[in-house]
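> Pasting the sequence and the predicted coordinates here, then a few questions.
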Amino acid sequence: MLALPIIGVSAADLTLRSAELSPEQSLTRMIGAADARVNASYMSGAINQSPDGTASAPVGGYKDYDPSKSPREKPAPVEAALPPGAQVLKDSGGYAKVRTTHGLLDTHLRELDTHSPLVKGMITLDRGRLPESSGEVIATRAFLGDSGLFVGSSVTPRGATSPYKIVGAYELPDELERPEIIAPPGTLIAPLNKAVSESGGRAVSPDDTYLVKVGGAGVTWDAVKAANAKGLLVISRAVILDPPADSEVPLYRDEPKAMFERDGNKVVETAILATVAGLAMLEICLLAGPAFAVGARRSRRQLGLVGANGGDRRHIRSIVLSGGLVLGAVAAVTGTVIGVLLTVLLRPVLEETLGNRFGGFDFRPLELAGIALLAVITGLLAAIVPAVTASRQTVLASLTGRRGIRKANRVLPVLGLIAIAVGAAIALYGTTSQLGSTVVAGGSALAELGIVALTPVLVGLFGRLGRWLPLSPRLALRDAVRNRGRTAPAVAAVLAAVAGTVAVATYEQSNDVQMRQEYRADLPHGTGLLAANENGAYKEVPALREALGKQLPLAQRADIERLVVGKPSCESFSSDPGCGRVEVITPKEQRCPLYEDSKEDDAFPVEQRKELRQDWRCKESRHGTQHSVLVGDEKVLSVLAVTDPGSVAALKAGQAISFDKRQVKDGKLTLRVITDPGENDIMRGRYDETPGEDKVLPVHQAPDSVEGWGVELILPPSAAKAAGLATAPVGSYFSLDGIPTSEQRQKLDGEIDRMGVEASLRIEKGYEGDNSLVMLALAIFAGIVTIGAAGIATGLAQADAEADLKTLAAVGAAPRVRRTLSGFQCGVVALMGVVLGSVAGILPAVGLRLTEQRAAEALHQESIEQGFMAVTEAVPFVPISVPWETLGGLLVVVPLGAALLAALVTRSSGALARRAAG
């Protein structure tokens, strides 16, 4: 009981300390033997960065930064920002699909000279050899495991003209689960991009960084700032190991340092760890205390002899406390040794679980000693009450075995009531305080301790129910009440476990109800969308549709196409020559004024913004697919559950259907064919000023009550053809005749993989909460703790009441009475703990939900006042829902299971004691 938590805590301490790398170890894994890693910033122009290179911002901060007005310039060559003679090694990588034995796997493709000494420490070769020529690669163990390939196999990225031979396996010490392959520079990404460009596929967008070795003092902070002025971001070994003062960091002058801090949650994590440690100590004391009490009671004759031979109360207390001290010391040594050995033996498993290799075992003797001291202190604390109780026994009572009569403690219940009142008041105050959940948690913990203090009194109140119970449960309840020193701690331990479970379950249930209310379906229930994610895969769309109808129980299928300008393989946001776009042009007077001004929201007073956000022109658009303008027939309306007769009739008659009235004026809509969209227009999503050919089409405006499911405009094929617009297939909407099975989904996914097409399949099933598993896990956890605590209490009761059980056998009680009595003793303890824990667990959950409600209401009110969103005056929906099913399981199943288990493991008869000599 004392050693188990020490095993867990000492193992966790050694594991976390070993997984926590030193700055030098982290740098070795990040930049190898180089002095720095340099890459171009994603922002245009000069930047300022943090010393560790994890954060950056444009010079002057983000306040006046406008990327649309600062066209991205090609970054300066890395060599231009470095001292003459610097050694530079390019490290280039990007993601692509790779063909495997199972289908396709999203893999990081990397080009790096693995023979360079600068790479030392970045990768660890596991088996095989490093690649030496074109056509050879090495792969991570994670890639080999996921792909089903092995060293010696051939691997082919999708779109490549020839395979690559895997000549070795390696691992990334900090990313063990990353699927990656490495090839010599210039032999993988560039040939792949050339091949896919010729076939109309998607090219890999490489992310280029450079390992730099300059020698001497390395890359200094002044050199880093000089590189920042040229738009380069630098991770420097010298700067990280000896960082400059905050006053020398320009980034912290433009933006507050707290904005870039990564350790903002350390205080919260420390509080959580302290709370867990405190609860662990409380649970151990509550369960170990009765064990010491029973041990002292069974040794009362020896303690009485100590008193008869001149020992006083101080000596008796010392004897019992010494027992707790010795047991705590033994548990400390045993638990620490076992915890360390387990960590050493399970190191590979722990590393795989954490996803990174240890830098080495980092033993902290002082921390391990502190953890061991925790067991000693806990054992000593658990023995205090039994020691005081034993010292108060008279010598005569100890020698004769009489228990005497002890008056109930009247101070403890009063303190418990005060703690409950104060804790509840603090928790309720926390719902309105800025500290929020921290205050609620503290108040709830105080109230729970108050209930623990009241447990002896509450156990006595439960005893009054015995008059209406049969013999065995009455005896069990009477025994529990008469031995509150043993019963109350066990009940309190069950209470603590159940209270935490009920609190989390209530919070999760309430959050689930809120999420269900806020859920917005993408499609009508029971319908779906299969679409190719790559425009270059348009030739494979017919095969996708055929596979869809073959594998799923379709009720109806509606094929859709998209509008294209130029090559059908052009990407949606491409600015390449020959790739154009077709965009809906909203009439100027029907555009939202908030988005027309170059400064957007800041150009309007608060009250005007608030009014404009409620304007129909500023209604938030909803996009269900990557193409808001689709080409299809009336089947699309049928699948999307659009039953408006006018819309259906108009589409059948060859007229376009609009679901956004902002785009329609006088029954007409304008489509602009843009053959050369500018990069800035693509970034801003604005095409009203981009030159192009306008196509004015008559359209039918669907009523506002009709849901378009993210589609803004549906063009019938005849209208698109009449307007001279080219189309390309993109996928299909479909409705299902029944819910598809997991086997059907897997077969369809397998067919898509075998085609080598990147496609998305979405089926609307409605809101699917995932906390049912959480509820089940919580209930099982509470049940195990409850049965364990109740079992310990029952075992102690049997040990303590062995004389009574023998007396029952002596007077002719049936053998099953012993078994039944044990079962009811265990069930009574479990039931009392579950009932009290269920009541105690509601308070923190309610407090946390009220805190969230207050925060949501404050944000809602601020949004209304600032006009930041189109909100209504309705109060945000933050419900409090009690998980009655979980509570029912705890209240009925757990005590019943505890009682049955105790009855099954109890012997029906015990040996009769011999009568002592007179």
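It's in.
> can we go C-alpha only for contacts and neighbour counts from here?
OK.
> was I right about residue 849 contacting residue 880?
Yes: at 6.6 Å, residue 849 counts as touching residue 880 under the criterion of CA atoms under 8 Å.
> any common contacting residues for the two?
The contact sets of residue 849 and residue 880 overlap at 507, 510 (CA atoms under 8 Å, 6 or more residues apart in numbering).
> try it against this one:
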Amino acid sequence: MSAVLVALRLARRNAWRSRGRSALIMVMIGLPVLVITAMLTLAATMSVSPREGLVAELGAADALLMQAPEGTVLRQEPNGTSWSGGGEGATVPRRAAAEVGALLGPGSRLIPFDAGVLQLGSERVEALRTDLRDPLTKGMRTLSEGRLPAAAREVAVTSAFGLRPGDLLRPSGAAPLTVVGVVEHPNRPSLRQVVGPDLPLASVNEFWSPRENGTGWLADTAEPVSWTRVSALNSAGLYVTSRAMMTDPRSRARDSGFDVQSTVGIGTMVIMVVLVTVLLAGPAFAVGLRRRRRELAEIAAQGGSAAHLRTIVVADGLLLGGAATFVATVLGIGAGTLGAPIMARWGGQVGPPEVPWPPVLAVAALGLLTGIVAALVPAVQAARQNSAAVLAGRTPAVADRPGWPLAGAALVLAGLGATVVARRQPGSVWVLASAVLVLLGLVVLTPWLVRCTGRLAGRLRLPLRMSVRDAVRHRSRTASAVAAVMAVTATVVAVGIGTYSEYMDQRNAYTSARPTGMLAIWAGNIGDPAWSRLRAEAARQLPGVPLAAGYQVKDAKGHRYALRYTVRWNGTRTRRTAAVGDQTLLRLLQGRHDPQAAAALASGKAVVFDPAALRDGKLALRASSTSGPARKLDVPAVLATPADEHQGGALLPRALVEQAGFATAERQLYAMYRPSANSTLARDLAKVTPRVTVASEEGYRNMPDPAPGLWRWLGGALVLVVGGTLAATRLAAADMRPERATMVAIGAPPRMSRAVVAGQALYISGLGALVGLLAGTVTGLALTRPMTTRGAGDPATIAIPWPFLVAVVIGLPVLASAAALITRARLPLARRLL
């Protein structure tokens, strides 16, 4: 035990003596720990459990009861909730509060609590219709400015609106609302919500959701509303959320069981983090070993055993790894805790500060283990060094192990075979796990690759020749740096190819039933007079713009129907709604006049733009409605060419639809017109009727560009590659000090010495980048299949981001070499042994 304490004391003194190198090692070990700890803490803090969100949902009430649409079958259980059936929520009559109070028992008190949306021009925002002054709503929303609404037409808004007391809100089809207060949601600072006792909530045509829309009540009950009373309330059409249910242990989420893919993914990530960190920190530990060779040789000469020397070097990793892990863990917890409220203001939710100690401590242990593992190879080298040769000032020769290249080749072949099998599996985690085998095999092969490439040194100019020969002579130091660069480059190249291929696949998968630049105006269930006013207003707002009419489909009972068909587009099953119109709309959809398509439409045939949707000259349609029975239709159709490459869809003539037993009514307008960014068209049309939707087709430009993400990956690779290369170059400069001193003594200019050092950086980063390119390309091509395919018959999309790869494979070595040129070249004369 005393030997360990002495080793730690020596490690502390050595770390303080070489503060720059110690800081570099701590950054390399601590940075992954800091990032992962911050992400874990951030995720835990931003995850709000049902108990943590109880006040925001219930306030001080005992229960919240939301009325389900008429005909809905509700069934709530501790392990989940299900409901089925029901019609449109807007047509459901409100249940009387007295009836609900009778179900809850004597002594119950209820206040209205309605959730929905408020139509503000073309924007829909969340809204609550309740009285925030009532004690039952205490804590549900916190007043930060002004006062709580008390009278009709008074509202409070959340701070995300940016409004102040005294401002006005103008809902569509209703009188203006006066903002009298600003409130905060306890867990969602980015929420845009309006709260008031008398809000004109807009009708919601979407599926009913008990937490998003519907009428209900907050209840103060004499007895807790437990699970034993839920069945009776569900039978009455009431969805229940109660304090007693939330605090019941049975309501906690059940463990989903062992997930093989998640476990493999976590294991792969851990191996990659440890591998890259060890390879990057290894040269820095080797620098310390080179500087301490004489000290260790003196300890061995005075009776120190090989175990003592190993303990001394491993103590460096234990001390620096432990210090880096401790500092990184503290900083990561602080960053995650402080960053959660900031991230929540951009979107999401935030709860009380929470640290997931088991995974955080596991990450800390991983960081400590990384420091120890990074020091193991230098420790073994220290135990095997020739003390006599070191004390005499001679550099010990490095002996190769003949079995290592065979082992590395076996690992690479096994990894390639596993990659071929993994690319056929769902999910990309298996490909990444197979890539780890390839990388481990290449790491083992790196010393052999360094020795083989060293045979080309004789054909190089003097500075590069000296650099390459020195790198080959010190293969243990060079191989670690080359392997680190290789691992980082392979990871970045694989991610780049996979991400860019996925982007191109999504871009190619983009499809629309309308050409780019088309404006669509759709009306809901309104009468003919309201439609006439809306059409006139649209023509006034768009002077000189030709408008093509589209038609709404209804059955004899007035139920609205949608005529849809399903087609596979770029491997994805896509459901389209067929439009109903005449030749004017056909000309807009095709971007030109097509005599054959126009003749087919006039003869009563459908015009289809999806070749895969046609079967024997027929188009299979499904007529579906939210309130009527579904029907299947097979209509005659012809194929035509659309205006855009990514456009699909179908156009049906009115006569064909009416022959199928449906009625048509003009309720849609189409035009080739692109509104400006500050256009008020949607707001102006909503003044005529709130049941209007305005949409403009913008094309695939809405797809997110992967370039920012790829360049961020390049930035991370730049830090790792340049940092690891400079650490190895610094070691090389220290090892080559006698040679460089001799060069200075015989009159070599300083630029020659700098060129030798830069040659080391170019060799290390260039060889690592080249091998990493090969490994990353194999993995990236394998990733394209699980990332871009959606079925057995869907081919993979392969896209290569050439500028990104050039920047990684060529730009990074050039930058590393340029950074190495800054190395100080002037050295004093050194004593040489003859």
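Yep, that arrived. Keep in mind that what you see is a predicted model, and the values were worked out from it rather than measured.
> what about the longest helix in the second structure?
When the second structure is parsed with DSSP state H, its longest helix is helix 306-346.
> Measure the mean distance from the helix or strand just after that helix to the first structure post-superposition.
Using DSSP states H and E, the helix or strand that follows helix 306-346 of the second structure towards the C-terminus is helix 357-374. Helix 357-374 of the second structure, aligned to the first structure and superposed, deviates on average by 3.4 Å (mean CA distance after the TM-score superposition for the first structure).
> Can you mark which positions in helix 357-374 of the second structure are buried?
360, 363-374 (16 or more other CA atoms under 10 Å).
> what's the answer for stretch 806-825 of the first structure, then?
Within stretch 806-825 of the first structure, judged by 16+ other CA under 10 Å, the buried ones are 806, 809, 817, 818, 819, 820, 821, 822, 823, 824, 825.
> With secondary structure and distance to residue 639 of the first structure as added columns, please give these in CSV.
As requested, these are exported to CSV (DSSP: H, G, I helix; E, B strand; the rest coil; distance: CA to CA, whole Å):
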residue, secondary structure, distance to residue 639 of the first structure
806, helix, 77
809, helix, 76
817, helix, 68
818, helix, 68
819, helix, 65
820, helix, 63
821, helix, 65
822, helix, 63
823, helix, 60
824, helix, 60
825, helix, 62
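> Excluding covalently adjacent residues, which one is nearest to the equivalent of residue 231 of the second structure over in the first structure?
Superposed on the first structure with TM-score structural alignment, residue 231 of the second structure falls opposite residue 225. Leaving aside its sequence neighbours, residue 225 of the first structure sits nearest to residue 48 (CA to CA, 6 or more residues apart in numbering; 7.3 Å).
> what about the aligned partner of that neighbour in the second structure, neighbour count?
Under the alignment (TM-score structural alignment), residue 48 of the first structure pairs with residue 75 of the second structure. As a burial measure, residue 75 of the second structure scores 18 neighbours (other CA atoms under 10 Å).
> Could you pull up the contacting residues of residue 75 of the second structure?
81, 82, 83, 231, 234.
> Helices along the stretch 101-250 of the second structure, start to end?
For the stretch 101-250 of the second structure, the helices defined by DSSP state H, counting those that start in this stretch occupy 230-235, 243-246.
> Tell me which of these sits most buried.
Mean neighbours per residue, mean count of other CA atoms under 10 Å, is largest over the helices of the stretch 101-250 of the second structure for helix 243-246, with a mean of 20.
> Average offset of the following helix or strand past it relative to the first structure?
Moving toward the C-terminus from helix 243-246 of the second structure, the next helix or strand (DSSP H and E) is helix 260-291. Aligned to the first structure and superposed, helix 260-291 of the second structure gives a mean residue distance of 2.4 Å (mean CA distance after the TM-score superposition for the first structure).
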